[in-house]
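> Sequence isn't available, so here's the structure alone:
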């Protein structure tokens, strides 16, 4: 068994099919241990560290930082027994920039054996040492003929000579074109060679009705790219209209002062989820303004207790507790629409919207309804710190049943939040401000906040939504008295 093992980007769960390599935590030549973090990968949901599957020495890194890699693609090669001397199938630590690019002719000479479940391999940098033929990174040509059970009546096949050993290469960065036969001469009289194009490009060409054999590739080694296909499929540009005007065109004005930000990762996922939710669930939003002066005084007393001095205590903690208690009185709020049925959850995975450098994420506290107030405070503190550090896992952002978004931290009074997909209610908690308020028949300065509850009107009607919001408000108006009344 080969000592050189290629580690593929693992399945990151939750249906994620790719990830962007943020940071390599090791380099070629490093000795690593089993389960040692080797790379930080950003998915559409979170940034996660991936541990090593084997101990050994890093022989090659196949993708640079910033590249997007599909699940199942080799990302690193590890020599699992570096002390045994040079390996026959080894990779050097040379940089890909030092390696020549293989020609189309050398690619055409390589036969790649199809491997079940294998992802598209990368391209090595050039001729292998010792005069061996360059091959595609991956399993490479078979070193022995495949053994098959002979069919009845069939003559045994002659043994094929062994192929040259596989030579792996470091850090491939050029995608491997896939070759296929093309006509001897095309309609334009062009000579035919192998058509170099990746499978996605071939599919695009088929969908657009473009003949690949008639194109000249602009990619590495003359391979055909998506842009080549799209240019060929685009209709001829119409003659531009000549407009006599002393003013510059609006389309070109200020173009040199524009910034274009790729939509990917968390931002893309958020956009997709919010668009789907906004146009799927019929949203209704109700508002309630509450005098929370007593709640703020209760927080001050809580902070003064000896056992709470090392605990982060914020108004959001009381809002979370109010929501959890109100759910017990109105379980239908904690449910989801499943087409022919409504699924009412007996557990509350409480989502807390968090603004991070990577965008808005909504991790949730699993089974938050079973936690004591102290346990809830600790869980919320850990959730916020993990989110700000960019270490929230995909599992922590999945399975939410009810969400709170604290827009008050930005000085906003309230909002009309969009439901996270699969949830039936989300509460916006606004800023706590000192305002004039009628208290015991007199206008006095009081601490006041505004709550905004958005809910799915397929599940929650106006009466249920109003009662739930009223209960949350009652708790925040006087937590201690409300607890006694509800107990």
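Cool, the structure landed. Owing to the predicted nature of the structure, the values given are computational and were not obtained by experimental measurement.

> use CA for all of it now, contacts and neighbours both
Fine.

> residues in contact with stretch 360-369?
45, 266-267, 270, 324-325, 347-355, 376, 379-380, 383, 387, 392, 396-400, 403 (CA atoms under 8 Å, 6 or more residues apart in numbering).

> Can you list the buried residues in that stretch?
For stretch 360-369, the neighbour count (16 or more other CA atoms under 10 Å) marks 360, 361, 362, 363, 364, 365, 366, 368, 369 as buried.

> For the fifth one, which non-adjacent residue is spatially closest?
To tie it back to what came earlier, the one meant is residue 364. Spatial nearest neighbour of residue 364, chain neighbours left out: residue 351 (3.8 Å); criterion: CA to CA, 6 or more residues apart in numbering.

> Structure two is appended below for comparative analysis:
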């Protein structure tokens, strides 16, 4: 029986670190090859990590909430019939040991033999099960465990917002009993101390009276760490806004005919299962309009000083998720019939909201659609997805008075906005594309003039 470490593998797409979200196993559990043992969050998606061995979990090096670099150990397994691992310094010939690849399609990078320092969230120290079952820790693990133990003894565990609130209220955290997970001091614990008789007796001159604290509790700022999807989105938006000159054109269209078309499609047996909606029709219209104006389906290659027009339409669909904005990509969207395109968009959106989008499905887009209408917004000026020349925003459909056949009637009206990279796309090209999309939505039969 030998103990083998499993390090955070290289998950691809240039990602160098991930945050451990949760463990699916505990110390002492027996696991099978490819059994899901943990869930990590990259800057792009939640990823499930499978076990690389059959064996028993002997140690968990990392707590949930800790950011881990690629190549850093996550968990140790007792594996039957395996040779004990050899430290890189003891490798023969002075050469570093190459990490053993896993059997699940990815592993640690060959050069990732060092153990980078973990960057834990403040207040999260140690690792569950680190000293279980009499295992002897390595010098690195022993040092980390000792440091974590010392830190835990020196100050109570609490998040940065709670520590700040305690300072503002003059509360010594060492006197507070934490009721949170593993003794974490929470805001509610501070509130309980503030309103307790003991606190009122020991309050100083600048302390709020108990009655005042009860009726008007202190309201501190909340600090939210910038990481994961939010961090990646922020970096992408800044890069996009300051690397490409962006302009936006708008058109407001009567889409009553498209609304009626969607109702008929949903009533038909052969298309009802796909549940095509306005977004799918807009996506199809955009793909068709690109045939006349391929300039918008392009990117700027600064290194080669070339404009690269894509031969395929890989359509990004912006999706609001609990983790932030994600843009999964429908590959070869221009080749899909409307029902298949609708099904693909719905599937990608549901997967994104569930946090299960693979990193590879969030890259390689050539043009994007964002549906701000679902939030009741009429229009906007969307920022380009980095590396793309255009993004189309779909606003809310409004039932309102509109000119129709020489008279005023209640019609379904929507506003479309197209932001574009003015280095690649001129105003004439952007306007023609947007007009073509609007014409298709106003009169779906007009598509016959475009193909």
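Structure received. The model shown is predicted, which means the values in this text are computed figures rather than measured ones.

> Quantitatively, what TM-score do the chains reach?
These two chains, once laid on top of each other, score a TM-score of 0.73 by TM-score structural alignment, normalised by the length of structure 2; 357 aligned residues with a CA RMSD of 3.1 Å.

> Buried only: go through the contacts of stretch 360-369 of structure 1 for me.
Buried, going by 16+ other CA under 10 Å: 45, 266-267, 270, 324-325, 347-354, 376, 379-380, 383, 387, 392, 396-400, 403, out of the contacts of stretch 360-369 of structure 1.

> what range in structure 2 does the helix or strand hosting residue 322 of structure 1 sit on?
Using DSSP states H and E, residue 322 of structure 1 sits in helix 315-329. Mapped onto structure 2 using TM-score structural alignment, helix 315-329 of structure 1 covers residues 278-292.

> Which residues does the matching stretch contact?
Contact with stretch 278-292 of structure 2 is made by 258-259, 262, 296-297, 313, 333-334, 338, 341-342, 345, 369, 371, 394, 433, 436-437, 440-441, 447, 450-451, as judged by CA under 8 Å, 6+ apart.

> change it to 6 Å
334, 342, 433, 436, 437 (CA atoms under 6 Å, 6 or more residues apart in numbering).

> mean per-residue distance, that stretch to structure 1?
For stretch 278-292 of structure 2, the mean deviation from structure 1 after alignment is 0.7 Å (mean CA distance after the TM-score superposition for structure 1).

> Show me what counts as buried in that stretch.
Buried residues in stretch 278-292 of structure 2, counted by 16+ other CA under 10 Å: 278-291.

> Mind listing residues that contact the helix or strand following the helix holding residue 322 of structure 1?
Under the assignment DSSP H and E, the closest C-terminal helix or strand after helix 315-329 of structure 1 is strand 335-337. Strand 335-337 of structure 1 is contacted by residues 342, 343, 344, 345, 422, 423, 424 when judged by CA under 6 Å, 6+ apart.

> Of the residues you listed, which belong to strands?
342, 343, 344 (DSSP state E).

> that's a helix at residue 7 of structure 1, yeah?
No: applying DSSP: H, G, I helix; E, B strand; the rest coil, one finds residue 7 of structure 1 to be strand, outside a helix.

> What about it, how many residues nearby?
Residue neighbour count, defined by other CA atoms under 10 Å, stands at 17 for residue 7 of structure 1.

> shouldn't it be in contact with residue 73?
No: using CA atoms under 6 Å, residue 7 of structure 1 is not in contact with residue 73; the gap is 8.2 Å.

> Could you list the buried residues of the top strand by length along structure 2?
Ranked by residue count and defined by DSSP E, the top strand of structure 2 is strand 407-421. Residues of strand 407-421 of structure 2 classed as buried: 411, 412, 413, 414, 415, 416, 417, 418, 419, 420, 421 (neighbour count, 16+ other CA under 10 Å).

> Stretch 49-59 of structure 1 now?
For stretch 49-59 of structure 1, burial by neighbour count (16+ other CA under 10 Å) applies to 49, 50, 52, 53, 54, 55, 56, 57, 58, 59.

> Contact partners for the equivalent of the last one over in structure 2?
I take that to be residue 59 of structure 1. Residue pairing (TM-score structural alignment): residue 59 of structure 1 is matched to residue 58 of structure 2. By CA under 6 Å, 6+ apart, residue 58 of structure 2 lies in contact with 27, 28, 76, 77.

> Report the contact partners of the residue of structure 2 positioned farthest from its centre.
Most distant from the centre of structure 2: residue 406, at 49.0 Å, with distances by CA atoms, centre = their mean. With contact set as CA under 6 Å, 6+ apart, residue 406 of structure 2 has no partners.

> Give the burial count for residue 60 of structure 2, as a bare number.
24.

> Correction: the previous question concerned residue 341 of structure 1.
Neighbourhood size, residue 341 of structure 1 [other CA under 10 Å]: 8.

> Alignment lookup: it to structure 2.
Looks like residue 341 of structure 1 aligns to residue 306 there (TM-score structural alignment).
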